[in-house]
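1. after the sequence you'll find the predicted model.
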Amino acid sequence: MFASPAYAQAAGAAGSSSGSTIFMLGQFVLIGVIFYFLLIRPQQKRAKEHRATIDAVKKNDVIVTAGGIVAKVVKVDETEVEVEIAPNVKIKIVKATIADVRTAGAGKPAND
């Protein structure tokens, strides 16, 4: 008595497996497109803007490093930046560790 409805459902599902496979693939493609426009693309744009900001660092800019140090740029090299973290205390940092760049008049180092 219970076996006949189960066989009827299995037979109906077997006939539509091709259509459901295409539908399922379409859903995965749609999810991929949504992820690209909502997550991947904005992150790439933000990384590109950050890279351009770091490349535009110049003398007398105030920067914030990834470690949270606020410093004034004294000298800019190709891959390194010499910064002043306190009066007469200068250190060299790698450009990739710069988290934020402020223009010359936007802020001051904490120890000025």
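-> The structure has been received and is ready for your questions.
2. rest of the way, CA atoms for contacts and neighbours
-> Fine.
3. what is the burial count for residue 50?
-> Neighbour count for residue 50, taken as other Cα atoms under 10 Å: 16.
4. name the element it belongs to?
-> When elements are assigned from DSSP states H and E, residue 50 belongs to helix 41-55.
5. centre of the chain versus that helix, how much separation?
-> Helix 41-55 has its C-alpha centroid displaced from the chain centroid by 8 Å (Cα atoms, centre = their mean, to the nearest Å).
6. quick one: contacts of that helix?
-> Contacting residues not belonging to helix 41-55 are listed as 95, 96, 98, 101 [Cα atoms under 8 Å, 6 or more residues apart in numbering].
7. with those in mind, which one is nearest to residue 72?
-> Of all those, residue 101 has the smallest distance to residue 72: 9.9 Å, by Cα to Cα.
8. before we go on, here's another structure to hold up against the first:
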Amino acid sequence: MFISNAYAQAASSTFSMDNIGGFLPIVLMFVVLYFLMIRPQQKKQKEQREMVQALSEGDEIVTSGGLMGTVSQVAENHIAMKMASGAEVYVQKTAVVAQLPKGTLEAL
């Protein structure tokens, strides 16, 4: 009485280019997302990992907490860093943010 009948539409069994055309913008968005966001981030992480692995005694570094000092010992997961006051601090390798050019800390 108040409810009208609902009829199903016949499914098309033929493959057409219209079906692919509907997914093309979504695929294009994922490709652009990969090249603008994911790939540069992976490249930056790889450079950071290589820099941390290449640390050696005498390198001048900056930690994520803002501490600056010279590497005095290198271990598997951490390093000993000598600061300007003469104090030696142990930090994890993952806390190293940047490697400074030689002589930077002497100028301060």
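-> Here it is on my side, so go on. Remember, predicted model here, so these are calculated numbers, not experimental data.
9. please state their TM-score.
-> Put the two chains on top of each other and the TM-score (TM-score structural alignment, normalised by the length of the second structure) is 0.76; 92 aligned residues with a Cα RMSD of 1.9 Å.
10. follow-up on the earlier one: so which of the contacts of helix 41-55 of the first structure are in strands?
-> Taking DSSP state E, the ones among the contacts of helix 41-55 of the first structure that sit in strands are 98, 101.
11. can I have the buried ones of the contacts of helix 41-55 of the first structure as a PyMOL selection?
-> Burial among those is assessed by 16 or more other Cα atoms under 10 Å; the matching PyMOL selection reads:
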select buried, resi 95+98+101
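12. can I get the contacts of helix 41-55 of the first structure in TSV with distance to residue 21 of the first structure?
-> Formatted as TSV, these follow (distance: Cα to Cα, whole Å):
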residue	distance to residue 21 of the first structure
95	50
96	46
98	48
101	51
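13. and the contacts of helix 41-55 of the first structure, which two are furthest apart?
-> 96 and 101 (12.0 Å).
14. quick revisit: closest to residue 29 of the first structure out of the contacts of helix 41-55 of the first structure?
-> Proximity of the contacts of helix 41-55 of the first structure to residue 29 of the first structure (Cα to Cα) peaks at residue 96, which lies at 35.2 Å.
15. just give the closest residue to the counterpart of the closest one in the second structure, not the sequence neighbours.
-> Aligned by TM-score structural alignment, residue 96 of the first structure pairs with residue 94 of the second structure. Of all residues not flanking residue 94 of the second structure in the chain, residue 52 sits nearest, at 7.4 Å (Cα to Cα, 6 or more residues apart in numbering).
16. show me what that neighbour aligns to in the first structure.
-> Under the alignment (TM-score structural alignment), residue 52 of the second structure maps onto residue 54 of the first structure.
17. count the residues that sit near its match.
-> 17.
18. pretty sure residue 73 of the second structure sits in a helix.
-> No - with DSSP: H, G, I helix; E, B strand; the rest coil as the criterion, residue 73 of the second structure is located in strand rather than a helix.
19. centre of the chain to the lengthiest helix in the second structure, how far?
-> Taking DSSP state H as the criterion, the second structure has its longest helix at helix 17-33. Here helix 17-33 of the second structure is found 27 Å from its chain centre; the criterion is Cα atoms, centre = their mean.
20. repeat for stretch 56-65 of the first structure
-> 21 Å.
21. quick check: end-to-end length of that stretch?
-> 15 Å (Cα to Cα, to the nearest Å).
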